[in-house]
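Novice: build me a model:
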Amino acid sequence: MAMQSPIQAVYMRGGTSKGVFFRPDWLPEDPVIRDQLLLRIVGSPDPYGQQIDGMGGGTSSTTKVVIVGPSSQPDCDVDYTFGAVSIADPVIDWSGNCGNLTSAVGPFAIAQGLVVPPKHGMAEVKIWQTNIKAKIIAQVPVQGGRVVEGGDFVLDGVSFPAAEIPLEFLQDTDQSDAMFPTGQLMETLHIPGMGPIKATLINAGNPGILVEASTLGLKGTELQPEINADKALLARAESIRAHCAVLMGMAENTADATRLRPHTPKLAFVSKPQAYVASSGQTVSADDIHLNARIFSMGKLHHAMTGTGAVGLAAAAAIPGTVVSEVLGQARTKLRFGHPSGTLVVGAQTSKKGQDWVVTSVTMSRSARRLMEGFVFVPDALVAGRDS
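Specialist: Below you'll find the predicted structure:
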């Protein structure tokens, strides 16, 4: 008779995403066995796209896994590894970060005893993001030595207020990876069937591609239903993304980019500020924002804005000559943009290293909350190598 085994886990919301969190010692050491286990936990691959038989929620924002453990870096408290799980295919993309779930890493680390917080006030948690080799500092509110999860901070895209968690994404100014991997602030892409496309290819937060909305025949005010029902548009967006992945040296060919690297680079589109009605029903005024922005995630339009997408937008906004600063009409170090669920404020500090630009810091606020902790269950056969 087939039996099931329990795997310790914590289910958390971070920003506008949800994911299943683990410590490394809760999972098999073998990465192949580990990935098979994680796929089964979230319910992938699922040809029905609903992940009914797993913890995933049938969207890119709710089909994520996180591993947090003691840090390998002397100046950090914890290592944070993020996996974007494909819904339809047996693939976990470990190539990038999730900025939204970053906000839950500090609270998880404190609850697990990986970080000892002060009795009251703000606990500074220094996070090493292993996917992109970057340091992030989270300020987590605590009271009585425990994480404060309730509060009055409102994050568009999240139904209920919670405690604010400021995040600072740091970049090593001595790093070898160029922010603009092709050496250009703006590229002219020649993709078959599309004609010339102006794009900024950038490494900030995650590898990203930034284009004007008009490139895709869009206004920049669209919401998920309009975009995600248009299969031809999604195919064009994926073609741009896959071609840019090759240009950025992240895939050998476009087929591999689509099949093996669906999480990064991400494609975002921007336009000059325009009024629109967000998915919540609130009206976003053009006078209240500097820019309209939307981003694709795992083949669909994101319901809000990825945290790393916000980092990339902030970085590009602060540097003259990118698609974003050109649409803005000037470079800006503080940006308020409109996304499908509302608005978001993000700031960036940049500097030049020789002829290259470097983002030294990007700041924004998120919130996080534990939704459940205990055990997830998987078939015994999948955990045979857990203690190997």
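Novice: please count neighbours and contacts with C-alpha atoms only from this point.
Specialist: Noted.
Novice: ok, the residue lying closest to residue 114 once chain neighbours are set aside to residue 112 distance?
Specialist: In space, residue 114 comes closest to residue 70 once its chain neighbours are excluded; the distance is 6.5 Å by C-alpha to C-alpha, 6 or more residues apart in numbering. Residue 70 is 11 Å from residue 112, where distance means C-alpha to C-alpha, to the nearest Å.
Novice: what about those two, which has more around it?
Specialist: Per other C-alpha atoms under 10 Å, whichever of residue 70 and residue 112 has more neighbours is residue 70, with 17 against 13.
Novice: so who does the residue nearest to residue 114 touch?
Specialist: With contacts defined as C-alpha atoms under 8 Å, 6 or more residues apart in numbering, residue 70 is in contact with 77, 78, 79, 114.
Novice: may I have the distance across stretch 109-116, first residue to last?
Specialist: End-to-end span of stretch 109-116 (C-alpha to C-alpha): 9 Å.
Novice: part of a helix, is residue 131?
Specialist: No. Assigned with DSSP: H, G, I helix; E, B strand; the rest coil, residue 131 falls outside any helix and is coil.
Novice: what is the burial count for it?
Specialist: By the criterion of other C-alpha under 10 Å, residue 131 has 18 neighbours.
Novice: and if you look at residue 149?
Specialist: Counted with other C-alpha under 10 Å, the neighbours of residue 149 add up to 18.
Novice: and it, how far from residue 275?
Specialist: According to C-alpha to C-alpha, residue 149 and residue 275 sit 33 Å apart.
Novice: next one: residue 11
Specialist: 36 Å.
Novice: next one: residue 146
Specialist: 41 Å.
Novice: for residue 44, which non-adjacent residue is spatially closest?
Specialist: Nearest in space to residue 44, with sequence neighbours left out and distances taken as C-alpha to C-alpha, 6+ apart, is residue 87 at 5.4 Å.
Novice: second input sequence below; structure requested for side-by-side comparison:
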Amino acid sequence: MDQNSLQCALVRGGTSKGVAVARDELPEENTNTALLSLFGSPDERQIDGLGGGTSTTSKLMIVEESNRDGIDIDYEFGQVSVRDPTIDYGGNCGNMTTVVGPFAVDQNMIDVPDYGETTVTLYNKNTETRIDQSFEVVGGRTATVGDHKIHGVPGTGARVDTTFYDPASTIEKGLFPFNERVTTLDVDGRSVEMTVLDVTTPVVFVRASDLGVTGTELPEDIDNNPEFLDRIEQIRATVCTELGIVNSPEDATVESPGFPKIAFVAPPTDYEATVGHVTESEIDITARIMSMQYLHPVYAVTGASCTAAATLLEGTIPNQVADAPDSGTVELGHPKGKMSIEASVNGNNTVESVTVSRTHRRLMEGQAFYTLETNGQ
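Specialist: Alright, predicted model coming up:
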């Protein structure tokens, strides 16, 4: 069969990497088959496609001009599985959201000033939420060079501020989908205490100590522990079923591998990160989050947004273990270092917005090839 092609860009957003493509570039039929071929999935190295062989480098953003009032750009996120012929559209990715406004500007989807800061209003179709994104434009294109530093990416880059408005209840079950701040569920015969919170994405929070870990682990510590991986996926799969996303826990890993997310949290503490030392006084909470059944090498931005909100909401497990700040800025300690997230919490029952600052870079643009026959299908 002859190859087909589409125009796209290979992009880095925050600490993730993937493909950004205009919706009208995609084939009308067999779309997922084409995209799996484009990424080279399923294959653990994605050797026959553009994917990077890990969950954080196998991500998709589909971008289009919006017809909604007050919205400039619509977009949809897809988590492309490395090992299975699956694309999970169940939630959003905050790191890759960083590229959406810049991609739209550079593709001439919207008009912006030639120089200075611009703000683009986005609509995420996965979670049905509005997002404002502010960044610098130089010569009619998005600035890339700057002095903003994020842990997990070498060097510095141009700052992109992303604010998620009314970010709760993305799965339409409220801020607390189980209507309580701490829930106890039976998971394979054992009781597990957890907080399930839905802010930008639903996240299951469990105390690290309840899982027999410290919360300071690095990817090699977790990813080489099959017993722990199985245990934490059982917890996530049980919640996935209780939320009605899948019919049974056995279905969760295949049908909804990326959502809900699951994180384990601990008090602020000193630890050796992948690229340096983190001290207890620098952070408000120590946390680790899973990504497609392995430890995220940094921290998912949507998960970080939810973690920040949980830290500020009284009675949640993150709030119990954290040194909760007086202001709305939460410093989160992750495997690569730390991350700042601003959360606007009104009272103890409403999250008005969360803001995260990241950097981005367009790595390559042009014609990419795919076939309609993918490995494993």
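Novice: overall similarity of the pair, as a TM-score.
Specialist: TM-score of the superposed chains, computed with TM-score structural alignment, normalised by the length of the second structure, equals 0.95; 372 aligned residues with a C-alpha RMSD of 1.7 Å.
Novice: coming back round to it: in helices only, show me the contacts of residue 70 of the first structure.
Specialist: With helices defined by DSSP state H, no entry of these lies inside them.
Novice: so which of those residues belong to strands?
Specialist: Within the contacts of residue 70 of the first structure, residues falling in strands by DSSP state E are 78, 79.
Novice: adding neighbour count and distance to residue 289 of the first structure, write the contacts of residue 70 of the first structure out as JSON lines.
Specialist: What follows is the contacts of residue 70 of the first structure, written out as JSON lines (neighbours: other C-alpha atoms under 10 Å; distance: C-alpha to C-alpha, whole Å):
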{"residue": "77", "neighbour count": "22", "distance to residue 289 of the first structure": "36"}
{"residue": "78", "neighbour count": "24", "distance to residue 289 of the first structure": "35"}
{"residue": "79", "neighbour count": "23", "distance to residue 289 of the first structure": "35"}
{"residue": "114", "neighbour count": "18", "distance to residue 289 of the first structure": "39"}
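Novice: which two in the contacts of residue 70 of the first structure are spaced the farthest apart?
Specialist: Spanning the widest gap among the contacts of residue 70 of the first structure are 79 and 114, at 10.3 Å by C-alpha to C-alpha.
Novice: shared neighbours, these two?
Specialist: Common contacts of residue 79 of the first structure and residue 114 (C-alpha under 8 Å, 6+ apart): 69, 70.
Novice: if we can go back for a sec, what residue in the second structure is paired with the residue nearest to residue 44 of the first structure?
Specialist: Under the alignment (TM-score structural alignment), residue 87 of the first structure pairs with residue 82 of the second structure.
Novice: what does residue 154 of the first structure give?
Specialist: Aligned against the second structure by TM-score structural alignment, residue 154 of the first structure finds its counterpart in residue 149.
Novice: so how far is residue 360 of the second structure from its match?
Specialist: As judged by C-alpha to C-alpha, residue 149 of the second structure and residue 360 of the second structure stand 11 Å apart.
Novice: give me the more crowded residue out of those two.
Specialist: residue 360 (30 against 16).
Novice: now do the contacts for the more buried one.
Specialist: 11, 12, 13, 14, 98, 99, 144, 157, 158, 159, 160.
Novice: can you classify it by secondary structure?
Specialist: strand.
Novice: for it, which non-adjacent residue is spatially closest?
Specialist: residue 13 (4.6 Å).
Novice: hmm, that neighbour is touching residue 102, no?
Specialist: No. Under the criterion of C-alpha atoms under 8 Å, residue 13 of the second structure makes no contact with residue 102, lying 10.1 Å away.
Novice: what's around residue 363 of the second structure, how many residues?
Specialist: Considering only other C-alpha under 10 Å, residue 363 of the second structure is surrounded by 12 other residues.
Novice: residue ranges for the helices of the stretch 51-200 of the second structure, please.
Specialist: 94-97, 100-106 (DSSP state H, counting those that start in this stretch).
Novice: return the most buried member of these.
Specialist: Of those, the one with the most neighbours on average (mean count of other C-alpha atoms under 10 Å) is helix 94-97, at a mean of 26.
Novice: that one vs the first structure - mean distance after superposition?
Specialist: Helix 94-97 of the second structure differs from its equivalent in the first structure by a mean of 0.3 Å after superposition (mean C-alpha distance after the TM-score superposition for the first structure).
Novice: circling back: can you find the partner of the residue nearest to residue 114 of the first structure in the second structure?
Specialist: Per TM-score structural alignment, residue 70 of the first structure is aligned with residue 65.
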